[in-house]
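> got a sequence here, can you model it:
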Amino acid sequence: MKPLPNEIVLRPRFQLHIPKNKETVLRKFEKTKENSFLVKRLDEHIFIKFNHKNHHFWSPQLHLEIDEVDDISCKLYGVFGPNPTLWTFFMFIHFVIATLFIIIGIWAYSSASLGKNYHIQIGIMTMLIVLWFVLYFAGRSGKRKGRPQMHELHDFMTNVLSS
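Modelled structure (predicted):
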């Protein structure tokens, strides 16, 4: 696994060259019977999640894409990430905050141009910035809580590939 350049990466990625046929690797994941994990295949994609018993709000999942290099080898691309529903929710909230910030910024500029009081808008914009930072640190905290499970997912993937 390639080392990551910094700690800000929200969805760590890696690549592996595997000296096995693509279909062989995909079948290995399909046939895996591990109680702790749910493994789903969709074409060349493998999704590995924790079962409901081991799953918590910040549990990561591992998305693998396996591309054929030639008849005897393939390349595996992996992405660790949060549950897609959680990820979509976080992106939606960020979009709403950014949109409100722009709208209120336009309102503040209009008020200032007309010579009216615009302190309320500046206060709301400041609160939106604070909320943005709270969301960022909540995401970082969740990533930290999910890190041990990220290592479990990586170990599981490594065990399947080496079997």
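
> please make it C-alpha for all contacts and neighbour counts, starting now.
Noted.

> let's verify L76: helix, strand, or coil?
strand (DSSP: H, G, I helix; E, B strand; the rest coil).

> got a list of what it touches?
15-18, 64-67 (C-alpha atoms under 8 Å, 6 or more residues apart in numbering).

> one more to line up against the first:
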Amino acid sequence: MQTEETTLDKIRNRPRFKMYTHLSKEIYAENLKKYLAEHKGEFSGNVNTEVATICVETNYDHFWKPRLSLRTEAEDDKIAIRGVFGPSSAVWTFFMFLYFLFSILWMTFFTMYYVEKQIKSYEYPWALTASFVMLFCIAVTYAAARFGQNKAKGEMKKLRKFAEESTLQFEEKSS
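Predicted coordinates for the structure are as follows:
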């Protein structure tokens, strides 16, 4: 089977994939544990019958260290393997919190400025400046996320290779 024809090839555009296998959850988990043991110095992780989390072994640990999360689910008479590439859930949650916080503050400060102008009050002369500061904070958060993603590109390639070699052999063509 060629990689271009699989669902795994869509990882370049979206960091998710879904494959079907004829193996049971237990057998798939055992095969994944064996593959992980064979590549002990390069990858580390935790594997059980429902979920597996794989990381690339490095000498450093940065905030955007990518992980491959594999989840096995029963669908009809097949087992679906869902994979997600990305940082830990704590990092995603932190960045979403920052985006949410800065966006709400921007809307609040801009609304204060707009209402002040409409009623011709001058109680909040700092509101427009504060709204621009929040836009700057959103831009800095975005830049930090992009920096982390670029820094982790090599590790993402290794995780993609791991996903291809460890799970592609079990993929079934859906007809």
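
> sorry, back to before: out of the contacts of L76 of structure 1, list just those in helices.
With helices taken from DSSP state H, there is no overlap with those.

> mark which of these are buried, thanks.
Buried subset of the contacts of L76 of structure 1 (neighbour count, 16 or more other C-alpha atoms under 10 Å): 18, 64-67.

> follow-up on the earlier one: which of the contacts of L76 of structure 1 still touch in structure 2?
Retained in structure 2 (both residues aligned by TM-score structural alignment, their matches' C-alpha atoms under 8 Å) from those: 15-18, 64-67.

> distance to R41 of structure 1 for these - can I get that in a markdown table?
Putting the kept ones among the contacts of L76 of structure 1 into a markdown table (distance: C-alpha to C-alpha, whole Å) gives the following:
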| residue | distance to R41 of structure 1 |
| --- | --- |
| Q15 | 18 |
| L16 | 18 |
| H17 | 20 |
| I18 | 18 |
| L64 | 9 |
| E65 | 10 |
| I66 | 11 |
| D67 | 14 |
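
> which ones among those map onto strands?
Secondary structure from DSSP state E places 15-18, 64-67 of the kept ones among the contacts of L76 of structure 1 in strands.

> for those, which one is nearest F156 of structure 1?
L64 (12.5 Å; C-alpha to C-alpha).

> give the equivalent position in structure 2 for the closest one.
Using TM-score structural alignment, the equivalent of L64 of structure 1 in structure 2 is L70.

> distance of its match relative to T141 of structure 2?
For L70 of structure 2, the distance to T141 of structure 2 equals 28 Å [C-alpha to C-alpha, to the nearest Å].

> repeat that for I79 of structure 2.
Going from I79 of structure 2 to T141 of structure 2 by C-alpha to C-alpha gives 38 Å.

> so what's the residue most central in space within structure 2 closest to, chain neighbours aside?
Compute the mean C-alpha point of structure 2, and by C-alpha atoms, centre = their mean the closest residue is G86, 2.7 Å away. For G86 of structure 2, ignoring the flanking residues on the chain, the nearest one in space by C-alpha to C-alpha, 6 or more residues apart in numbering is P66 at 4.8 Å.

> you'd agree that neighbour is up against A90?
No: P66 of structure 2 is beyond contact range of A90, at 12.0 Å (criterion: C-alpha atoms under 8 Å).

> ok, those two, which is more surrounded?
P66 (23 against 10; other C-alpha atoms under 10 Å).

> alright, that wraps it up for me.
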